[in-house]
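Novice: Please work out how this folds:
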Amino acid sequence: MIDLRSDTVTRPTSAMLEAMFQARVGDDVYEEDPTVKALEEAAAARFGMEAGLFCPSGTMTNQIAIKAHTQPMSEVICEQTSHIYLWEVGGIAFHSGASVALLPGNRGRLTAAQVEAAIRPDDNVHYPITQLISLENTHNRGGGSCYALPEIEAIAEVARRYGIPLHLDGARIFNALVATGQDAREYGLLFDTISVCLSKGLGAPVGSVLLGSRAFIHKTKRIRKVMGGGMRQAGYLAAAGLYALENNVERLADDHRRARQLGETLAAQPYVAEVLPVETNLVIFRLRDEQPAGAFLEYLKQNGIIASSFGPQMIRFVTHLDVTDEMLARVTEALGSLR
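Specialist: I've put the predicted structure just below:
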């Protein structure tokens, strides 16, 4: 099967597996795993930040950051289709007891004016206190949309002026960096904390790293522990993340190229009503009403292709390191043969 459901479905390559087998390990709860330390340091250095915290998932890194930044009766500002709100099981309420200010974005992207207008005055006891601003780049529901750096700089300026921390859900941040040519270290200057996922486009089997100041990361270790994220000989997993950082970033351009090709093919099909602009490795499109989404997915499956429903009449394709040009040709043929 050609699996276009997500870039999380990849399997480690033989070279990545070898790096995992050769990893030096220790007990990370005792801070004695050298490979975990190496991964945390390497990820932090890429973004010019002081420290990192290795966790099993991006949901955990995001929720740990939110918990550390906020208190009950506070509020998080984010876009209304943000992963931290829609796809993390109500974790903001469950873990942090915080409210959420949901703003309508342009394919998931907010403006500085929107953010500033949503900040609560702290002298009114009827309101929660704004304690965190969170952005997502690339934005999943926005079809892999990317922020332009000046847009982030303007939001960061608002955050600094009001003394509010700025967090980045960077689940696919390397896709954004490759697509835009931006420098990761610029992000380290703009955000207080960044969540970086290793198990999506970079192809590691598991893991994300939360980045921030040394003091902040020290605080978050206790939160990770109470959430059950204290891992022991985690270096075997961290070795895969290190390999991914060192070998699988630049190749994301291939995923983007293949996604653009899929987008062009879909736009030419009479049964497709709309294709969101393709900026990275996500292709989100809407089928015309006369082409039921369930029947479309079944047709793909019969042709050896699986994809995801993404809302009424909406479908998502995701390219990744396990999708080859030969597979792309097969998908293109199947799409063109549907009548």
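Novice: drop to CA atoms for contacts and neighbour counts, all remaining ones
Specialist: Will do.
Novice: Surely residue 315 is in contact with residue 285?
Specialist: Yes: using C-alpha atoms under 8 Å, residue 315 is in contact with residue 285, at 5.5 Å.
Novice: residues near residue 337, how many?
Specialist: 9 (other C-alpha atoms under 10 Å).
Novice: Oops, could you answer that again for residue 286 instead?
Specialist: 21.
Novice: Would you mind listing the residues in contact with it?
Specialist: By C-alpha atoms under 8 Å, 6 or more residues apart in numbering, the residues touching residue 286 are 272-275, 313-315.
Novice: can you list the residues you listed in TSV and add neighbour count, distance to residue 188 and secondary structure?
Specialist: Converted to TSV, the contacts of residue 286 look like this (neighbours: other C-alpha atoms under 10 Å; distance: C-alpha to C-alpha, whole Å; DSSP: H, G, I helix; E, B strand; the rest coil):
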residue	neighbour count	distance to residue 188	secondary structure
272	18	40	strand
273	17	39	strand
274	16	36	strand
275	20	33	strand
313	19	38	coil
314	19	35	strand
315	21	34	strand
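Novice: one more, for comparison:
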Amino acid sequence: MIDLRSDTVTKPTRAMLEVMGEAETGDDVYGEDPTVNALERFAAALTGKEAAVFAPTGTQSNLLGLLSHCGRGHEYIVGHTAHTYMYEGGGAAVLGGIQPCPLPFAADGSLPLDAVEKAIKPDDAHFAITRLVCLENTQAGKVLPLDYLQRYSELTRQWGLKRHLDGARLFNAAVALDVPVAQICQYFDTVSICLSKGLACPVGSLLVGDEDAIRSARRWRKMLGGGMRQAGILAAAGLYALENNVQRLREDHDKARRVADALASLPAFTLQAAPQTNMVMLDAATDVESLARHLESDGIRTAGTRWVFHQDVSDDDVDRLIESCRRFR
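Specialist: Below is the predicted model of the structure:
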């Protein structure tokens, strides 16, 4: 089965499993797991931040970021279809008493900065206190330009707001821009990095930031049940991924572009835009339900209008997908 539902479906390679099996471990809640400590140091250095904390999921690492900046009665400005707002169970509101202020994303995946500025609340007891502006990179496979991040950073600093990035696919963005990941992270106070998507770890996420934010996040991690014991087995996969799987993401981007180029000549298909990273986004004009049934009969699993390419989709799989699409009417 070819699975294009998400890059979360990736499985660890034999090489990754081998380093996991050989990992040195200790009790991470006591701060004594050497492999977790090594992963956190490596991630902090890679992103240009002071510290990092290892969490079991991206949902939790995003929540740790929000909780480290915001208290009850605070508000964060966020995209209306952003993961932290739409797909993480309302954790910031339920567990942190943090009110979201959702704004429509622009077509390029950014939050329009004029709309952000208008949404910042005045110092008035009637309103929640605006504390944070959260971005997502990539957003539906789209990469936020560096000049936009510079203007976003200037605006948030002008208003004294904190900056969090849901960087679940941050390395896809860095590879697409051909820049070190730290060049993106410099515009944020905290960044959540998912290890179990394109980087292909079985489990794990990281939050990076300054010492104070990460100290707070580590305390919240314990309260949220994210403190693990001999977690070095999992952290070893993260280290392997950061050392070996980042540049490999280019292959996923190439697969997405190859499929998009093929679909451009087929009348049954309309794309939202040319892919920038590892996602092909079909336009709503495409008969997605009929297409999904057709592809499923050919052993290809999809979910809605988004096709996500990853290490477990081979070049032969891409050929099979294109051929199946050509037979779809």
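Novice: nearest to residue 230 of structure 1, of the contacts of residue 286 of structure 1?
Specialist: Checking the contacts of residue 286 of structure 1 against residue 230 of structure 1 with C-alpha to C-alpha, the nearest one is residue 315 at 36.6 Å.
Novice: Leaving out the residues flanking it, which one is nearest to that closest one?
Specialist: Closest residue to residue 315 of structure 1 apart from its sequence neighbours, by C-alpha to C-alpha, 6 or more residues apart in numbering: residue 309 at 4.7 Å.
Novice: cool, residue 280 of structure 2 as well?
Specialist: Nearest to residue 280 of structure 2 is residue 307, by C-alpha to C-alpha, 6+ apart, at 5.1 Å.
Novice: for residue 203 of structure 2, same thing?
Specialist: Residue 203 of structure 2 sits nearest to residue 196 (C-alpha to C-alpha, 6+ apart), 5.4 Å away.
Novice: Would you agree the one you found falls within a helix?
Specialist: No: residue state for residue 196 of structure 2 (DSSP: H, G, I helix; E, B strand; the rest coil) corresponds to coil; a helix is not indicated.
Novice: Now which residue in structure 1 aligns to it?
Specialist: With the correspondence set by TM-score structural alignment, residue 196 of structure 2 lines up against residue 199 in structure 1.
Novice: how many other residues sit next to that match?
Specialist: Residue 199 of structure 1 has 26 nearby residues by other C-alpha under 10 Å.
Novice: circling back to that earlier point, thinking the residue nearest to residue 315 of structure 1 is in contact with residue 298, fair?
Specialist: No: Residue 309 of structure 1 lies out of contact with residue 298 (C-alpha under 8 Å); the separation is 11.3 Å.
Novice: re earlier: and which of the contacts of residue 286 of structure 1 is nearest residue 186 of structure 1?
Specialist: Out of those, the member with the shortest distance to residue 186 of structure 1 (by C-alpha to C-alpha) is residue 275, at 31.0 Å.
Novice: And the closest one, how close does it get to residue 167 of structure 1?
Specialist: 29 Å (C-alpha to C-alpha, to the nearest Å).
Novice: and what of residue 233 of structure 1?
Specialist: Using C-alpha to C-alpha, which is the criterion applied here, residue 233 of structure 1 is 29 Å from residue 167 of structure 1.
Novice: got it, and residue 100 of structure 1?
Specialist: 14 Å.
Novice: And the strands in structure 1?
Specialist: 2-3, 51-55, 74-79, 99-103, 129-136, 166-170, 193-197, 208-212, 272-275, 282-287, 305-306, 308-309, 314-318 (DSSP state E).
Novice: For stretch 246-253 of structure 1, measure first residue to last.
Specialist: End-to-end distance (C-alpha to C-alpha), stretch 246-253 of structure 1: 15 Å.
Novice: which residues in structure 2 does that stretch align to?
Specialist: Counting by TM-score structural alignment, stretch 246-253 of structure 1 corresponds to residues 243-250.
Novice: for the stretch 151-300 of structure 1, what spans make up the helices?
Specialist: Using DSSP state H, counting those that start in this stretch, the helices found in the stretch 151-300 of structure 1 span residues 173-180, 184-190, 214-226, 235-247, 252-267, 293-302.
Novice: This completes my enquiry, with thanks.
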